[in-house]
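[1] what follows is a predicted protein model with its sequence.
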Amino acid sequence: MLITQDVVPPGRRAQLALVLGSLSAFGALTIDMYLPAMPGMAGELHTSPLQVQLTLTVFVVGLALGQVIVGPLSDAWGRRRPLLAGLILYVAGSLWCALAPGVGWLLAGRVLQSLGAAAGTVLARAVVRDLYEGTAMTRFFSTLMVVNGVAPIVAPVIGGQLLTFTTWRAVFGVLAAIGAVLLIAVVFTLPESLPGDRRAPAHPGATLRTFRTLGTDRHYLRYVLAAALMFAAVFAYISGSSFVLQEAYGLSAQQFSIVFAVNGLGIILCGQLNRMLVGRVADEHTLLRISLAVAVLGSAGVLACALFDLPLALLLICLFLLVSMLGIVLADATSLALAGHASAAGAASSLQGLLQFLVGSLAAAAMNLSGHVTATAMGATMVVCSTAALAVLHLRGPR
């Protein structure tokens, strides 16, 4: 069965948004749910906090590289088969993590988990590009921000509550169950979206030519890099906030999960604001520029709070400003980047994912150079990344 843009009935759009939004939130869900457990995992596994943070970095790198494999394959084979294979791998990797006897085994499980999650992340964007164009595509990406925003709201809360009566291993058991539910949902509700006559040749030469075309497209690269750098600023928060807020500011795992949830709500609200404004009040480029400017303001506030020991409430407000803007930046930048690449949506989506998560990993690694995350290091990383994102957007090139 094949689903195309012309045959997406209104009643199916909500179902499609729920499934694709859940798939695109796979990476965030898998990261956010175990964040409250990270400080305690080091003791149980008899390792250092830096090794525990490495499980996050390994996951993000695997998520990035996995997308580069899955995206081009989906351009040749269709979206459905690689997606199903990825979900099976994700369930297996989650169970491996839940049973890991040491940090080395946990790292191996995170690699499997990340490669499986990559399929959901990259193919959700590709399916949207298969079905929509122009402002309709931007609005649908903004709709996906509802589910993407729910992930950081629900995931840390679930993780934090699980820790009140069980260990971090249960978190990975829950992730395995979520992967299994999504696998069933895709089997029964998500038909193929890429017709056979639009598929690319399945050989390495064609894939390399596609990536070369994407790598020389300044319009595409400008928006992809702006999104990647903004994601890196938020990833500095994701990677470092559990240690900064719990150890430096004394928040409990449950209080931290509430802070994380509030920031996730900001992503939802800004995503829906973007859906209402785009094409009516302003175009995607204008909204992208404004949201990045607000992100720079928020990150500068975080750094100022760290340097001058300002109140925690002000720090949390600045974090909210920064993180919320992700709901606008990812929707608009993704739509603008993929607009000109309908015939290679899988490859274009995978390169975006690669740059996004690799830049995020580099930002997290730079923040951890001293071996211990501080509020100053987190704020400085946010300022550098968000400012660079705004600067990239203003580079000369075709609109």
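    Arrived safely.
[2] hey, let's count contacts and neighbours off CA atoms from now on
    Noted.
[3] helices along the stretch 1-150 of the chain, start to end?
    In the stretch 1-150 of the chain, the helices defined using DSSP state H, counting those that start in this stretch lie at 10-24, 26-32, 38-44, 49-77, 80-99, 103-131, 134-162.
[4] can you tell me which of those helices comes nearest to Leu355?
    Among the helices of the stretch 1-150 of the chain, helix 49-77 comes nearest to Leu355, with 7.3 Å by C-alpha to C-alpha.
[5] any buried residues in that closest one, and which?
    For helix 49-77, the buried set under the neighbour-count rule, 16 or more other C-alpha atoms under 10 Å, comprises 49, 51-77.
[6] ok, now how distant is Ser239 from Gly205?
    Distance from Ser239 to Gly205, counting by C-alpha to C-alpha, to the nearest Å: 37 Å.
[7] settle it for me: which of these two has more neighbours?
    Between Ser239 and Gly205, counted using other C-alpha atoms under 10 Å, Ser239 has the larger neighbour count: 26 against 9.
[8] and that one, that one's in a strand?
    No. According to DSSP: H, G, I helix; E, B strand; the rest coil, Ser239 belongs to no strand; its state is helix.
[9] you'd agree it is up against Ala366?
    No. Counting by C-alpha atoms under 8 Å, Ser239 sits too far from Ala366 to count as a contact (11.4 Å).
[10] one more structure, for comparison:
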Amino acid sequence: MKPAVKPEPGFTEFVALMASVTCFVAMAIDLMLPALSLIGDDLNVARANDTQLIITTIFLGVAFGQALYGPLSDVIGRKPAIYFGFGVFLIGTLVCLIAGSLEMLLLGRLLQGLGAAGPRIVTIAIIRDKHEGRAMARVLSLVMTVFILVPVIAPIIGQGILMLSGWRMIFIFLLLMALLVLLWFGIRLPETLPAEKRNGFSWERLGSSFKEVLKHRTAMAYVLALGLVFGSFLGFLSSIQQVLQELYQLGAAFPFYFAILAMGVGASNFMNSSLVMRFGMKPLVMGAQLGTAGLSLLALVACFWLGAVPPLWFVMIYFLLLLLGVGLLFGNLNALAMEPFGHIAGMASSCVGVISTLLAVILGMLLGQAYNETPIPLIVGFLILPGLSYLITRWAVARAPACETAKES
């Protein structure tokens, strides 16, 4: 008698599992937000803006890690690549746990990013293995909904941990969470890339796949557009703790205000899962890019009357509306960039992730370091970067053949 075959996860469980595996970048960031000032004081950080590196360094690790995991998953399979990534993430978390200086903490954060890149990039390849086109965009949007909802609860959890213990306990929480999700993933999800479909490793094939992605001008335009939007969002993540917790003196209430803003991104991602099936990706992307830039222009003009430090209610309404627009961009731009590369999904997801994340890290660092105890740098960043993203997307849409446009949109 043959042993009973375990049923594959249903659609809801698949989305929840992919979101949970992907969430470690967001969780490792947002749990730390309430603790940045405490870490700076405990580790004797000289400049307040330097604590932003605790946020941006993990993305630097993610950017470089993505170059490894996509090709690796094409060769050894999706699940072994994710197992390796979780292992590196756990090592990085242990380094953070015992860090006695900012430099050692940043090393641990870099390792966390290198490890978290595996789950982050390979889950996109897993989704591409099972879905394409609008269906893929729908799944990515739902995954991003859960992924972006992490900031709703993570800072509150982080603040709760700080009320009971020190900031190092946050890393113990991350360790336990990673082990639980890894167990769920290992038990429930079958391998989505069978051995007969895997590519044997060769530098020639690796270079050929990389060149194929880079030479696809339309796809690369979407990658750059994604990097610009992601850069503005990373600048927001880097400095929002200083804006709300310190500039507006919210103190321990900061996680709750941040949760309100995070719900804006989550809500727009959830709505996108339905809207994309009705209207298509490109109209939604271009409308959100224009809306985000236009809203920021209005906010900048309003600051001439309200002052460089406008009232808290104004800042909250602006950021909430802004993030509603931003939430429509991540899943759709990712899907547009990945659409031509189903035959090399792992390599393509790596290339898309590396380029967009490196661009975002550079822009996010510049935007965050421009913080001058006013929200003006963030407003200017959300005017310029999504505006440029719109121009690039418009070029890509105009360049695509009619048949390709109908399929992708």
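    Okay, I see it. Remember, it's a predicted structure, so these values are computed and weren't measured experimentally.
[11] still on that earlier bit, compare the helices of the stretch 1-150 of the first structure and give me the one nearest Gly346 of the first structure.
    Taking C-alpha to C-alpha as the criterion, Gly346 of the first structure comes closest to helix 49-77 out of the helices of the stretch 1-150 of the first structure, the separation being 4.1 Å.
[12] what's the angle between that closest one and helix 80-99?
    160 degrees (axes from the mean of the first three to the mean of the last three C-alpha atoms, to 10 degrees).
[13] and helix 49-77 of the first structure, what other elements does it pack with?
    On a contact count with 3 or more C-alpha pairs under 8 Å, 6 or more residues apart in numbering; DSSP states H and E, helix 49-77 of the first structure meets helix 38-44, helix 80-99, helix 103-131, helix 345-367.
[14] tell me, the shortest one lands on which residues of the second structure?
    Counterpart in the second structure of helix 38-44 of the first structure, with TM-score structural alignment as the criterion, is residues 36-42.
[15] what are the buried residues along that stretch?
    The neighbour-count check on stretch 36-42 of the second structure (16+ other C-alpha under 10 Å) flags 36-37, 39-40 as buried.
[16] which position in the first structure aligns with Tyr257 of the second structure?
    Structural correspondence for Tyr257 of the second structure with respect to the first structure (TM-score structural alignment): Val259.
[17] residues making contact with stretch 358-367 of the second structure?
    The list of residues contacting stretch 358-367 of the second structure from outside it, by C-alpha atoms under 8 Å, 6 or more residues apart in numbering, reads 56, 59-60, 63, 224, 227-236, 238, 377-378, 381.
[18] can you rerun that using 7 Å?
    The contact list for stretch 358-367 of the second structure (C-alpha atoms under 7 Å, 6 or more residues apart in numbering) reads 56, 59-60, 63, 227-228, 230-232, 234-235, 377-378, 381.
[19] mind listing the helices for the stretch 151-300 of the first structure?
    For the stretch 151-300 of the first structure, applying DSSP H, counting those that start in this stretch gives helices covering 168-189, 204-215, 218-243, 253-277, 284-308.
[20] of these, which is nearest Tyr132 of the first structure?
    Distances from Tyr132 of the first structure to each of the helices of the stretch 151-300 of the first structure were compared by C-alpha to C-alpha, and the smallest falls on helix 253-277, at 14.4 Å.
[21] so which bits of the closest one are buried?
    253-272, 274-275.
[22] quick one: that helix to chain centroid distance?
    In terms of C-alpha atoms, centre = their mean, to the nearest Å, the centre of helix 253-277 of the first structure is found 14 Å from the chain centre.
[23] and it with helix 218-243, angle?
    Angle between the axes of helix 253-277 of the first structure and helix 218-243 is 160 degrees (criterion: the same axes, to 10 degrees).
[24] show me what helix 253-277 of the first structure is packed against.
    Helix 253-277 of the first structure sits against helix 134-162, helix 312-324, helix 326-338, with contacts defined as 3 or more C-alpha pairs under 7 Å, 6 or more residues apart in numbering; DSSP states H and E.
[25] got a list of contacts for stretch 98-117 of the second structure?
    Outside stretch 98-117 of the second structure, the residues touching it (C-alpha under 7 Å, 6+ apart) are 24-25, 43, 54, 57-62, 64-66, 85-89, 92-93, 95-96.
[26] mind listing what's buried along that stretch?
    For stretch 98-117 of the second structure, the buried set under the neighbour-count rule, 16+ other C-alpha under 10 Å, comprises 99, 102, 105-117.
[27] same check, this time on stretch 311-326 of the second structure
    Neighbour counts over stretch 311-326 of the second structure (16+ other C-alpha under 10 Å) mark 315-316, 318-326 as buried.
[28] mind putting these into a markdown table with distance to Val139 of the second structure?
    Putting those into a markdown table (distance: C-alpha to C-alpha, whole Å) gives the following:
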| residue | distance to Val139 of the second structure |
| --- | --- |
| Val315 | 32 |
| Met316 | 29 |
| Tyr318 | 28 |
| Phe319 | 26 |
| Leu320 | 24 |
| Leu321 | 24 |
| Leu322 | 23 |
| Leu323 | 20 |
| Leu324 | 19 |
| Gly325 | 19 |
| Val326 | 17 |
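[29] which one of those is nearest Met144 of the second structure?
    Looking across those and measuring by C-alpha to C-alpha, the closest to Met144 of the second structure is Val326, at 11.7 Å.
[30] how far away is the closest one from Leu237 of the second structure?
    Relative to Leu237 of the second structure, Val326 of the second structure is positioned 13 Å away (C-alpha to C-alpha).
[31] Ile82 of the second structure now?
    Ile82 of the second structure sits at a distance of 26 Å from Leu237 of the second structure (criterion: C-alpha to C-alpha).
[32] neighbour count winner among those two?
    Of the pair Ile82 of the second structure and Leu237, Ile82 is the one with more neighbours under other C-alpha under 10 Å, namely 26 against 19.
[33] who touches the more buried one in this structure?
    118-119, 122.
[34] thought His203 was touching His76 of the first structure, still the case?
    If you look again at residue 76 of the first structure, you'll see it is Ala, not His. No. Look at Ala76 of the first structure against His203 with C-alpha atoms under 7 Å: they stay out of range, at 8.7 Å.
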